[in-house]
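Trainee: following is a predicted model, sequence given first.
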Amino acid sequence: MSEHHQALALVLFSVFVAITLAITTWVSRNRHGSAEEFYAGGRLFSPMENGFAIAGDYMSAASFLGVTGLIALFGYDGLLYVVGFLVAWLVVLFFVAELVRNCGRFTLADVVAARMRERPVRVAVGTSSVTVSVLYLVAQMVGAGSLVALLFGGTSPPARSWTVIVVGALMVIYVSLGGMRATTWIQIVKAVLLLGGTVALTVLVLMRFHGDLDSLLRTAAERSGHGEAFLAPGLKYGGNWTARIDFISLGLALVLGTAGLPHILSRFYTVPTARAARRSVVWSVGLIGGFYLMTIVLGFGAAAVVGPDAVRESNTAGNTAVPLLALKLGGGAESAGGTVLFAMVAAIAFATILAVVAGITLASSASVAHDLYASLRRRRTGARSEVTVARVAAAGIGVVAIALGLLARDLNVAFLVGLAFAVSASANLPALIYSLFWRGFTTRGAVWAVYGGLVPALVLVLLSPVVSGSPDSLFPAVDFQYFPLQNPGIVSIPLGFVAGWLGTVTSGEQPDEAKHAETEVRSLTGAGAV
């Protein structure tokens, strides 16, 4: 990229960072240090504000960069991510949002441990939540690295590495100083920027083809080199039964995983009532739905205007399809329009990454402090001590995410998020669903449900083509691939539910009927909710 692209993109990105740091600084001066303020922003956000924040938290680099890249490279099969990410919100709306808001205070473990022995349940759910969050963070770090590689012409690995480190440092600052209130406003600003940029690009793509979607699709198919097969199922997930089962596995993970994501569930605690939580989801579904419809246009637009070969040459995983599309739509690399449009898209993508990593880091640090630290300490800890631990945990999680982000830099970000969703659906969702809807669910069942999904999911990923045994693996030079699927969801999700059932029926523990009745009334009516 030319120096103009680099300079303008960095200026716009610096402006966003300056604004968000100002928000964080202002919030840090006006906070009173309580756990409720740090974890839930004082529960003062309106449904519309929280809906925009949820959308900002959910529309990540996986959506803006990864999904559009997959559609540009694989056509119809890339649409699976769009469908999965969007349909998942129906599960959240109808089964999770209101009940979680009524039953918990700050984290997922609050809900699961409400009527059980708290310590083992909190340790299990806290461990799972941190694991899911770190996997999700890695995807955002990879997205940041891909953008920088494109910005500097792909010839500056040190710049790519330093950018991942800077993103990690900024997310720690946001969380440590501002907590949930600053993170929420950063996500709202980012959601507005992302939606505005996506609308502008979508309009430009449609204008390029005079509003003729048929012409857009036909051109994309012609330039793909696959012809009509580009618009039909099977280009990526077809050809043999292994690929087809992988397709089903990924779909299950995407649809079921959202309901167990810690950084999404924590957003339901930032509103004053369960009704507000439900209305927040309605707002977010509208915003997210519109965004994902536009990513379809952008993905096929990148295939038609840029071409899959050029996208793949820039980044083999397709993570740079949208910036390249913006460059072409603006008039090319040497034009003023191309420079401005590319810089805007790069800055929005950076803003997207920063806002999402802040939300994920806050949720994971809350799990460390509120669930793991508070449970493992013999004596009761104060709110201020817990918040201090959360700030320290944010730094530790940032270091781990940076290291893994540098390691996985050549994988598609949407694919990486699919792995996080698989672990979430395997470990967090069974424990959450059973605790909300099964009267006889016990402590052993909850612990077994979490570990019975978490351990198989991680082991199967380690033994899959993602890690070794193929040219696109993390370690292509070695081969310890024994599991043929790239996504473990089809195996690990049922195992989590079976383990929870088996742990319950073999525990011999008598459920506390009084606690269950209290939890049931609270979850359905909101009586006694914080």
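Mentor: Ah, there it is.
Trainee: CA atoms for contacts and neighbours, from now on please.
Mentor: Noted.
Trainee: would you map the helices across the stretch 251-400 of the chain?
Mentor: Using DSSP state H, counting those that start in this stretch, the helices found in the stretch 251-400 of the chain span residues 262-265, 274-305, 308-314, 321-329, 336-366, 374-376, 383-407.
Trainee: tell me which of the ones you listed lies nearest to V478.
Mentor: Of all the helices of the stretch 251-400 of the chain, helix 383-407 sits nearest to V478, with 15.2 Å by CA to CA.
Trainee: next, the one to line up against it:
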Amino acid sequence: MIAANPVLNISIFGVFVLITLFVVYRASSMGTTSDYYAAGGGFNGAQNGIALSGDFLSAASFLGIAGAIAVYGYDGFLYSIGFLVGWLVNLLLVAELTRNTGRFTMGDVLSFRMRQRPVRAASAVSTIVISLAYMIAQMAGAGGLVALLLDVHSSGGQAVVITVVGFVMVAYVLVGGMKGTTWVQIIKAAMLMLCVLLITLFLLGKFGFSLTSLLQQAAEKNPLGERIFDPGAQYGENAMTKLDFVSLSLALVLGVAGLPHVLMRFYTVPDARQARRSVVWATCTMALFYICTLVIGYGAGAVSGTEAILAAPGGQNSAAPLLAYRVGGTVLLGVIAAVAFATILAVVAGLTLTASASFAHDVYANILRGGRADPDSEVRVARVTAVVIGAAAIAGGILVNGQNIAFLVALAFAFAASANLSTLLFSLFWRRFNTRGTLWGIYGGLGSCLLLVVFSPVVSGSPDSIAPGVDFAWFPLSNPGIVSIPVSFLCGYAGTLLGGGQVSRRRSAEMEVRSITGIGAG
């Protein structure tokens, strides 16, 4: 058990929150919708790339993956590989074309040559559902972390913590908009990278800078033994678990390009060249981070032991904080806690901003007001939506508290790949793609993914389900990506063939020229 120092931990976290709120306040510039949604396009590729890594490296990466590696070894590291490889899809197919075609949201791209109202509505629904799924995972991470730090075992105490984190996150968005949130993400990314590098060096030093010694002790303290170095410890039990792994891999690799908060970050740079540079910077930063998580994960198993990790409040998610305490005592634990909280706050702030921007820009400004909403009212609606989204995320986080964060985030990736990837690629590369194809692709992928998750072991039928006391799980896989992603592409294709309506050749040609050359991009 950790001899936590609640006063020290809360003090370090409080100092971080005050400093970043001050930065957000000083950086805030929200005179127009462009300022609030995209920071006026004023960040360069390096700044935006670091912010992208800060936006993407969530509690799943820092807490969930380290825990999965500590417990399952090689299979846990597969999350890192999937999260990282997925950025190649963004670099090669999405970043530049999206930046040139849209202004603020994914709905700008999808509706460019389609009927505005139904497509923007579908885009907003997809964005809000995916953002909520991602935010719920982060909130669950907040609950597990504080349970460990303050030795809070009651669900009521953890619910209070999740609520406090949610309120702070909403404050970032209300005060600073995209510019303030971006600076929080840059600060958080720098802190996170510094911490993981220092812990990695401390760990290697503890074992005489011998990675072999570290791995040998990790195997000795794990019931799986040397199986943690081979594939299959978690997903190799039978044919169904192997299929589940394939499904998970598809979701991780293809989901990155469909995440709304990642797509929105491409509008914070002035041009497509800087958007490409953003992805390169983000990929390099995250590659270094995930290499460190491999050492930290195995190191946590070697130093703490698998049984101690699973017995601690927060379960697998406690691996990195437990390691910090054993390596550097309460001070390092307090620092790691602050960084983990910063990770959760920064990611959830970005997700909240994306969801609120989608509702305000796509639904309020372009559907309800027909594109004639004034900037002040649009920003005001976005702020109100941020509060509502934050409250929903708090409730969801309390519901799934205790689940592995990396696993929960993988579900959000499945939603993103199922709902958004097919429609984005069809819109950008298939001239014949039409409004019906867009709607069928989004709703077909999103609906099938949601249906399969509800009737999967995630919700019921197993001891670690959200509702373990009941069993209505007729779909055997924990991640539905292998079914719902192809369903989305097939629905988009079939909807286009059955659409019947003529696609505007002028708008299609304009979109093609604009996406490739950037001519006319805002």
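Mentor: Received, thanks. Remember, it's a predicted structure, so these values are computed and weren't measured experimentally.
Trainee: hmm, back to that, ok, which of the helices of the stretch 251-400 of the first structure comes nearest T202 of the first structure?
Mentor: Checked against CA to CA, the stretch from those lying closest is helix 274-305, at 6.2 Å.
Trainee: in the second structure, point out the residues matching the closest one.
Mentor: Aligned by TM-score structural alignment, helix 274-305 of the first structure falls on residues 272-303 of the second structure.
Trainee: check stretch 493-504 of the first structure too.
Mentor: With TM-score structural alignment as the criterion, stretch 493-504 of the first structure aligns to 485-496.
Trainee: what's the answer for stretch 409-426 of the first structure, then?
Mentor: Aligned using TM-score structural alignment, stretch 409-426 of the first structure spans residues 401-418 in the second structure.
Trainee: next one: stretch 80-96 of the first structure
Mentor: Alignment note (TM-score structural alignment): stretch 80-96 of the first structure is matched to residues 78-94 of the second structure.
Trainee: can you give me the buried ones in that stretch?
Mentor: 78-91, 93-94 (16 or more other CA atoms under 10 Å).
Trainee: check stretch 328-347 of the second structure too.
Mentor: Neighbour counts over stretch 328-347 of the second structure (16+ other CA under 10 Å) mark 329-347 as buried.
Trainee: what about the match of stretch 493-504 of the first structure, how far off from the first structure?
Mentor: Once the two models are superposed, stretch 485-496 of the second structure sits on average 0.2 Å from its counterpart in the first structure (mean CA distance after the TM-score superposition for the first structure).
Trainee: enumerate the positions of that stretch that are buried.
Mentor: Counting neighbours by 16+ other CA under 10 Å, stretch 485-496 of the second structure gives 485-493, 495-496 as buried.
Trainee: quick one: which of those sit in helices?
Mentor: Judged by DSSP state H, helices contain the following of these: 485-493, 495-496.
Trainee: save the residues you listed as a markdown table, and put in distance to L408 of the second structure too.
Mentor: A markdown table is the format used below for these (distance: CA to CA, whole Å):
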| residue | distance to L408 of the second structure |
| --- | --- |
| I485 | 17 |
| P486 | 21 |
| V487 | 21 |
| S488 | 21 |
| F489 | 24 |
| L490 | 26 |
| C491 | 26 |
| G492 | 26 |
| Y493 | 29 |
| G495 | 31 |
| T496 | 33 |
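Trainee: residues contacting A109 of the first structure?
Mentor: Applying CA atoms under 8 Å, 6 or more residues apart in numbering to A109 of the first structure gives the contacts 121-122, 125-126, 367, 371.
Trainee: can you find the partner of it in the second structure?
Mentor: Aligning on TM-score structural alignment places A109 of the first structure opposite G107 in the second structure.
Trainee: how close does the helix or strand encompassing its match sit to the first structure?
Mentor: Using DSSP states H and E, G107 of the second structure sits within helix 106-110. Once the two models are superposed, helix 106-110 of the second structure sits on average 0.7 Å from its counterpart in the first structure (mean CA distance after the TM-score superposition for the first structure).
Trainee: how far off centre is that helix?
Mentor: Relative to the chain's own centre, helix 106-110 of the second structure is displaced by 20 Å; criterion: CA atoms, centre = their mean, to the nearest Å.
Trainee: how about stretch 336-346 of the first structure?
Mentor: The chain centre lies 26 Å from the centre of stretch 336-346 of the first structure; the measure is CA atoms, centre = their mean.
Trainee: which other residues reach stretch 150-164 of the second structure?
Mentor: Contacts of stretch 150-164 of the second structure (CA under 8 Å, 6+ apart): 4-6, 139-140, 142-144, 146-147, 313, 394, 397-398.
Trainee: now, which of the residues you listed sits nearest N100 of the second structure?
Mentor: Within the contacts of stretch 150-164 of the second structure, proximity to N100 of the second structure (CA to CA) peaks at M139, which comes in at 33.6 Å.
Trainee: ok, and the closest non-adjacent residue to V94 of the second structure?
Mentor: For V94 of the second structure, ignoring the flanking residues on the chain, the nearest one in space by CA to CA, 6 or more residues apart in numbering is A257 at 6.8 Å.
Trainee: neighbours around the aligned residue in the first structure for the one you found, how many?
Mentor: Structural correspondence for A257 of the second structure with respect to the first structure (TM-score structural alignment): A259. Around A259 of the first structure there are 26 other residues, counting by other CA atoms under 10 Å.
Trainee: isn't A259 of the first structure right up against P430?
Mentor: No - look at A259 of the first structure against P430 with CA atoms under 8 Å: they stay out of range, at 10.2 Å.
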